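Enquirer: when you get a sec, could you give me coordinates for this:
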Amino acid sequence: MTDPSRQDSLGNILKSTIEHPVKETKELLHQDGKLKPGQGTVTSVIALSLGFLSLLAVLAFHFPQYLTTPDLRHRYSVDVLRQLLLAALLIAGGMSLGNVILGRRRPINILSFVMVLLATALGGSRVPVGNFPDHTPYVGLDWFILDLLGSTLIFVVIEKLFPLYKGQAVFRKEWQTDLKHFAVNHFIVGLVLLIVNFLLHHLFGRLQSADFQQYVQHISFVPQLLLCILVADLSQYWTHRAYHEVPFLWRFHAVHHSVKTMDWLAGSRQHMLELIATRVCVLAPLYVLGFSEAVMNAYILVVGFQAVFNHANVHISWGPLRYLIVTPDFHHWHHASDEEAIDRNYAAHYAFLDYLLGTAVKSKNKFPEKYGVVGDYMPDGFIRQQLFPFNGSTKAASQNE
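Expert: Take a look at the predicted model:
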């Protein structure tokens, strides 16, 4: 007969083996500040991140019709993605196993290694991809993985090479909230595009003129792209200004402005309804004018890069260009809560629009002193920020206590 006390002992060991790594991982994810060198924390974070993203990538390979973005899946090189996934599994597995052997952050690295083993058991980089339906509801899991991985590699490096605030930690305060915004905005990309396309078609479809669109599309690529960005930015400027000057709209936009530390992840903090409304307002004139597909693809790359870069913890000397294009220095002033920065610097691409329209910041200070909404009344947490426009107060936090 089996000894009941031994069964209980084995059960407790198994339970402890599972719970301890999960508990320590949760504690790590709730922390902020600088990572201490020499304790294996940096490699543990890399292993945990790559292990988790690799597991998600394997699921995307298994269910591409539901977990990948149609506009992206037709452009992929499956072989390249397989090589990237294999490299991520090897790096995550090697780092986590090395830390376990060395006794550094062992519980977290055990969890990382388990995720690598699970991803490998599910097929790893060799999951076959056959034919699948192309018109199914989907979650943009692939876009989340690629953008998070690419943005982290590119912008964290840029921030370290050209920092505005040299002592700023990668894992600054409230990074968890902004990562949730980042994830949700990527996961609902299909729903957002569906809503935006529906509104554009039904609200602005009758304004289209085939002859005029043909004329626009015959403009050479570079001038057409510059014109496309100008049209988009004019619409962005007035939409953005309305968010600041109309009290009801400000309640939604205040979510974006509540970021108190600027970095590449800060721009992700945005209310979902603002995300949809802004896309409709900005894309509507581009839809009506009918810019070419190549120009629209280039514009999407430009706006995607600037949206992240201009929030980043970066300072570069731009010279006279700072009066022409929007730079991190220019957009940081827009997020500042300094008195001279309130309701200024609305443009997203062309800084000269604010200079022409009299809304550019004029300050003797080189950089802002503080960021966030005046009064610091925005609650932390993704859900509470999404509910804020409907039940929150714009009074200073001290007045609400």
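
Enquirer: hey, let's count contacts and neighbours off CA atoms from now on
Expert: Noted.

Enquirer: wait, what's in contact with the residue nearest to the spatial centre of the chain?
Expert: A centroid search over the chain (C-alpha atoms, centre = their mean) returns Phe182, at 3.8 Å, as the residue closest to the centre. For Phe182, the contacting residues are Leu265, Ser268, Arg269, by C-alpha atoms under 8 Å, 6 or more residues apart in numbering.

Enquirer: if you rank the residues you listed by neighbours, which is first?
Expert: Greatest neighbour count in these, by other C-alpha atoms under 10 Å, goes to Leu265: 28 neighbours.

Enquirer: so who does that one touch?
Expert: Each residue near Leu265 by C-alpha under 8 Å, 6+ apart is listed here: Trp175, Asp178, Leu179, Phe182, Val308, His311, Ala312.

Enquirer: buried subset of the residues you listed?
Expert: Listed as buried from the contacts of Leu265 are Trp175, Asp178, Leu179, Phe182, Val308, His311, Ala312; burial here means 16 or more other C-alpha atoms under 10 Å.

Enquirer: who's in contact with the last one?
Expert: Meaning Ala312. Applying C-alpha under 8 Å, 6+ apart, the residues near Ala312 are Phe155, Glu159, Met262, Asp263, Trp264, Leu265, Ala266, Pro328.

Enquirer: apply 10 Å and report the result again.
Expert: By C-alpha atoms under 10 Å, 6 or more residues apart in numbering, the residues touching Ala312 are 155-156, 158-159, 163-164, 261-267, 306, 327-329, 331-332.

Enquirer: picking that back up, of the contacts of Phe182, closest to Ile383?
Expert: Arg269 (11.7 Å; C-alpha to C-alpha).

Enquirer: hmm, that closest one is touching Phe252, no?
Expert: No: shown here, Arg269 and Phe252 do not form a contact pair, counting by C-alpha atoms under 10 Å, at 11.1 Å.

Enquirer: between those two, what contacts are shared?
Expert: Going by C-alpha under 10 Å, 6+ apart, residues that sit against Arg269 and also against Phe252 are Gln385.

Enquirer: Proceed likewise with the subsequent sequence, for comparison:
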Amino acid sequence: MSTKYLPILLWVFVGAVAAAIPFGVLIGDPVLRQLLAPFSLHIANEKAIYSPAAYFVLLTACYLLERKMPVNPRDFLSASFRYDLLWYFGNVCFNLAFLGYFALWLNAFYQHYLSFLSIGGVGDWHPMARFALGVLLTDFTRWLSHLIRHKVPAFWAFHAVHHSQTELNIFTDARVHPVDTMVSTAIRFLPMMMFGNPVPVIMAWLVFETVYPKFYHANVRINLGPLRYLLVTPQSHRVHHGLDRIYRDKNFGFTFSVWDRLFGTQFADDTVYPATGIEGKAFPHESGTTPRSQLRSFARQLIYPFRSIAQPGVSSA
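Expert: Just a heads-up that it's a prediction; the model follows:
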């Protein structure tokens, strides 16, 4: 077989495994099955929420875009790409072990202690109205919390892990510290609950918010034209990951770019594609290309935020 087909075969394997494992989590975890049960009496119909085939198609589309119109051309399965795959599978394991239970705990906590935040009379509203308002409030609170995580040193210590990638790719969205994941999950759940959205509906939105960031983290030279005034794009989010602070203090949006435009945090130039990553010798940047060295870097980055907070004079973003 010609070696020119090797990257294609490798991608089919990597993409298929990456797409199949989360579905296995959904149908294999009894807690998540309980969360998703209201959608259907049959577990097979949970594909309406998460389809491995659809996810694989999306991953493949992003992969092809990266090959056809990259910001920085690079070899397939580069060391940085493999390292983000490690974070991806690590986060899948974390989600399987904890996130379903955390979602249930959030729901119970809200019902017992924060139910006074619920908007009165929303039960009579059309479900789509509750969903749309919940999405808008969720996206705004995520934008605000994202800005705060850049400004408060202790929060930045965890969020810096995500910004450490120098070669953005479709799996960079998974380079997130578990503590950062839990904070983000809470912020996404609570505003949706205020408008009376049931947990399964919230979970469905979480799936979308898991999929779309893969596109805008991709190594793709595209800004979506007029859609950039509404949505976060690969270009605008790359600016946010920029190595220079003039970029990193801009473009905090998650799904919609409207909040950055309303509050003056949108970077004006929508044609720039800066180098990405973070500076500083204190951060344990990944080193080496062997599985052993990458596992060592993975462990160090998991520990880094706690060590950083424990030390005086933690630097801000």
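
Enquirer: quick one: TM-score?
Expert: Here the TM-score for the pair of chains, by TM-score structural alignment, normalised by the length of the second structure, is 0.74; 287 aligned residues with a C-alpha RMSD of 3.8 Å.

Enquirer: looking at the second structure, which of the contacts of Ala312 of the first structure hold up?
Expert: Checking the contacts of Ala312 of the first structure against the second structure (both residues aligned by TM-score structural alignment, their matches' C-alpha atoms under 10 Å), the contacts still present are 155-156, 158-159, 164, 261-267, 327-329, 331-332.

Enquirer: these in helices, which ones?
Expert: Counting by DSSP state H, the part of these found in helices is Phe155, Val156, Ile158, Glu159, Pro328, Asp329, His331, His332.

Enquirer: ok, so of the residues you listed, who is nearest Ile13 of the first structure?
Expert: Val156 (39.6 Å).

Enquirer: the closest one -> the second structure?
Expert: Val156 of the first structure maps onto Tyr63 of the second structure when the alignment is built from TM-score structural alignment.

Enquirer: once you drop chain neighbours, what's closest to that match?
Expert: Ile170 (7.4 Å; C-alpha to C-alpha, 6 or more residues apart in numbering).

Enquirer: how far away is the one you found from Val57 of the second structure?
Expert: Here Ile170 of the second structure is placed at a distance of 13 Å from Val57 of the second structure (C-alpha to C-alpha, to the nearest Å).

Enquirer: also Leu262 of the second structure?
Expert: Per C-alpha to C-alpha, Leu262 of the second structure is found 34 Å from Val57 of the second structure.

Enquirer: these two: who's more crowded?
Expert: Shown here are Leu262 of the second structure and Val57; by other C-alpha under 10 Å, Val57 has more neighbours (15 against 9).

Enquirer: got a list of what that one touches?
Expert: If you count contacts by C-alpha under 10 Å, 6+ apart, Val57 of the second structure has them with Gly15, Ala16, Ala19, Ser51, Tyr63.

Enquirer: and those, which is closest to Tyr273 of the second structure?
Expert: Tyr273 of the second structure has its nearest neighbour among these in Tyr63, at 18.4 Å by C-alpha to C-alpha.

Enquirer: any idea which helix is longest in the second structure?
Expert: Counting by DSSP H, the longest helix found in the second structure is helix 127-151.

Enquirer: any buried residues in stretch 167-187 of the first structure, and which?
Expert: Using 16+ other C-alpha under 10 Å as the test for burial, stretch 167-187 of the first structure gives 168, 170, 172-187.

Enquirer: that stretch maps to which residues in the second structure?
Expert: Stretch 167-187 of the first structure corresponds to residues 73-93 of the second structure when matched by TM-score structural alignment.

Enquirer: now find how far off-centre the matching stretch is within its chain.
Expert: 14 Å (C-alpha atoms, centre = their mean, to the nearest Å).

Enquirer: do stretch 383-391 of the first structure as well
Expert: Here the centre of stretch 383-391 of the first structure is set off from its chain's centre by 20 Å, with C-alpha atoms, centre = their mean.

Enquirer: go on, stretch 211-230 of the second structure?
Expert: With C-alpha atoms, centre = their mean, you get 14 Å for stretch 211-230 of the second structure.

Enquirer: buried residues, it. List them.
Expert: Residues 211-223, 228 are the ones in stretch 211-230 of the second structure that count as buried (16+ other C-alpha under 10 Å).

Enquirer: among the residues you listed, which two are most distant?
Expert: Farthest pair in those (C-alpha to C-alpha) is Val211 and Arg221. Separation: 18.9 Å.

Enquirer: looking at the buried residues of stretch 211-230 of the second structure, which are in strands?
Expert: Using DSSP state E, no member of those falls in strands.

Enquirer: mind putting those into JSON lines with distance to Asn251 of the second structure?
Expert: Output for those, formatted as JSON lines (distance: C-alpha to C-alpha, whole Å):
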{"residue": "Val211", "distance to Asn251 of the second structure": "19"}
{"residue": "Tyr212", "distance to Asn251 of the second structure": "16"}
{"residue": "Pro213", "distance to Asn251 of the second structure": "14"}
{"residue": "Lys214", "distance to Asn251 of the second structure": "17"}
{"residue": "Phe215", "distance to Asn251 of the second structure": "16"}
{"residue": "Tyr216", "distance to Asn251 of the second structure": "12"}
{"residue": "His217", "distance to Asn251 of the second structure": "13"}
{"residue": "Ala218", "distance to Asn251 of the second structure": "16"}
{"residue": "Asn219", "distance to Asn251 of the second structure": "17"}
{"residue": "Val220", "distance to Asn251 of the second structure": "17"}
{"residue": "Arg221", "distance to Asn251 of the second structure": "17"}
{"residue": "Ile222", "distance to Asn251 of the second structure": "16"}
{"residue": "Asn223", "distance to Asn251 of the second structure": "13"}
{"residue": "Arg228", "distance to Asn251 of the second structure": "12"}
